[in-house]
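J.: Starting from these lines, generate the structure:
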Amino acid sequence: MILYPAIDLKEGRCVRLLRGEMESATVFNEDPGAQARAFQDAGCAWLHIVDLDGAFAGRPANADAVEKILGAIAIPAQLGGGIRDMAQVEAWLARGVARVILGTAAVRDPAFVKAAARAFPGRVAVGIDARDGMAAVEGWAETTDIAAVDLARRFEDAGVAAIIHTDIDRDGAMQGPNIAASAALAHAVSIPVIVSGGVSSMDDIRAAKACGAPLDGVISGRALYDGRLDPAEAAAILAA
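T.: This is a model prediction of the structure:
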């Protein structure tokens, strides 16, 4: 399993939200490139980047900050937030993003997501953000009537590289991830599943590792910034 440190971008800065609420943003670093390099230097093998402004606007909004991150690291990074069409997918992959994450598009335009996954094998992931088990879109502002597991099943055999499963009510709340829901999703589909939302302690890391589901990795943000999680130790536990 892989530890994916999260860098959430709002107005060019590294922030963390509480349950996806933009007004709850806490700024942790003014320099996203330096933050990315710090995670790399700590031994992390991947980065998880979210353009928060882009997720709400429906188009990329933190391109300069993403460029700074990509220029500061040698490890691969995945990026989500506001990526809604093939031109944006192509542009980000050409700029050096290893993998794009399509979230709202997975609900609104699944044919596009499948086409992108076919066009760029191994480089397109689906972000499934869930509130009470139902998929949410538009930067989590709207909850749909589509169950997360049903949405995931739509992309079986589509060539999707991974599913990032986020429990919105756990995100940023430091109350532990919904490992049971992520594990159930991983058992329901053959696509690798990454746990996100609420990972806040080494016990959470160990629980994800020991859950018995074929999980690909764990995303953590706030706990890494405030020191509750040691990135090197967490990465080592997951990699063992």
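J.: rest of the way, CA atoms for contacts and neighbours
T.: OK.
J.: And residue 88, how close does it get to residue 127?
T.: 16 Å (C-alpha to C-alpha, to the nearest Å).
J.: Quick check: next helix or strand after the helix or strand in which residue 118 is found?
T.: Using DSSP states H and E, residue 118 sits within helix 110-119. Next in sequence after helix 110-119, counting helices and strands by DSSP H and E, comes strand 124-131.
J.: Show me the contact partners of stretch 62-77.
T.: Under the contact criterion C-alpha atoms under 8 Å, 6 or more residues apart in numbering, stretch 62-77 has outside partners 9-13, 32-34, 36-37, 40, 45-49, 51, 53-54, 95-99.
J.: Which positions in it come out as buried?
T.: Neighbour counts over stretch 62-77 (16 or more other C-alpha atoms under 10 Å) mark 62, 65-70, 72-73, 75-77 as buried.
J.: Please generate a structure for the following sequence too, so the two can be compared:
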Amino acid sequence: MTFQIIPAIDLLGGRAVRLAQGDFDRQIWSEDAVVVARRWSAAGAQMLHVVDLDGAAKGAPVELPTLVAIRAVTDVAIEYSGGLRSDESVAAAFAAGANRVVLGTALGSRPEWVAQLCLRYGDRIVAGIDARGGRVAVQGWLESSALSLAEIVRRSNAMGVSRAIVTDIEKDGMLGGPNLDMYRSVLEEASFEVIASGGISSLEDIEAVRGVGTMGAIIGQALYTGHIDLRVAIEMVAA
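T.: Modelled structure (predicted):
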């Protein structure tokens, strides 16, 4: 697999938004989600990372109609995250147009269920490992669990996940650079591919996370502020 640049589209109230450190009260920007999806698709994205923020907080998907609308305007792959905590919600996300789904809270609370989904759907199931201060965050980042990052990586190995998005919440939306030490430690333990997320704000940051061994970078804030030009980034990693 070649290294992927994956634009993030965070959904709140049917619109694309950007938050600082995942804080709903620190909304920076809002735009029509379909317009954003078209923009990143036209710039050459091969996948979109779509996050249902309301769904993550409520424990059930809220933005499936927006996912349907995005799917209607683009053929690129979509991974969908937020509130997927039942067989029905996972199936509904796939039916609405998702190619992959991201499971976060369930990694700690229902590992057997995640393992079953990995057997059923294979690499369409992605682990969402979100860390704050070395601990795993759950419930849409609203709560910290007792699980350490190292423990959730080991559990994810046992569940049979083939890919995980690993996010440093304290870096997310802050344009301060990625936590390379965190990715190094995860990659030492992981038997799955790692996608970096959080703080990536320059072409140099992309090269840095690729250099430690991750297989992709999810980029949000830096695309919306113009710190990173998506076309240039995609061309750089393809060279």
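J.: about what we covered before: who has more neighbours out of residue 88 and residue 127 of structure 1?
T.: residue 127 (27 against 15; other C-alpha atoms under 10 Å).
J.: unless I'm mixing things up, the more buried one is touching residue 103, no?
T.: Yes. Counting by C-alpha atoms under 8 Å, residue 127 of structure 1 touches residue 103, with 4.4 Å between them.
J.: shared neighbours, those two?
T.: residue 80.
J.: Determine how far the last residue of stretch 90-108 of structure 2 lies from the first.
T.: 17 Å.
J.: ok, now stretch 172-179 of structure 1?
T.: The first-to-last residue distance of stretch 172-179 of structure 1 comes to 15 Å (C-alpha to C-alpha).
J.: what's in contact with that stretch?
T.: 16-20, 167, 170-171, 195-201, 204, 207-208, 211, 221-223.
J.: from what I can see residue 78 of structure 1 touches residue 102, true?
T.: No. At 10.6 Å, residue 78 of structure 1 does not count as touching residue 102 under the criterion of C-alpha under 8 Å.
J.: In terms of packing, which of the two has more residues around it?
T.: residue 102 (27 against 22).
J.: and the more buried one, what pairs with it in structure 2?
T.: Residue correspondence to structure 2 (TM-score structural alignment): residue 102 of structure 1 is matched to residue 103.
J.: hang on, isn't its match packed against residue 130?
T.: No. Residue 103 of structure 2 is beyond contact range of residue 130, at 10.6 Å (criterion: C-alpha under 8 Å).
J.: Helices of structure 1, start to end?
T.: 32-41, 52-57, 63-72, 86-95, 104-108, 110-119, 148-153, 179-188, 202-210, 222-225, 231-239 (DSSP state H).
J.: can you tell me which of those comes nearest to residue 137 of structure 1?
T.: helix 104-108 (4.8 Å; C-alpha to C-alpha).
J.: mean deviation of that closest one from structure 2?
T.: Average distance, helix 104-108 of structure 1 versus aligned residues of structure 2 after superposition (mean C-alpha distance after the TM-score superposition for structure 1): 1.0 Å.
J.: Run through who's touching that helix.
T.: So helix 104-108 of structure 1 is contacted by 83-84, 112-113, 126-127, 136-139, 151 (C-alpha under 8 Å, 6+ apart).
J.: hmm, back to that, contacting residues around the helix holding residue 118 of structure 1?
T.: 85-86, 89, 102, 105-106, 123-125, 155, 158-161.
J.: Report the buried residues of that helix.
T.: For helix 110-119 of structure 1, by 16+ other C-alpha under 10 Å, it's 110, 112-114, 116-117.
J.: One more: stretch 156-176 of structure 2?
T.: 156-157, 159-175.
J.: Thank you kindly, that will do.
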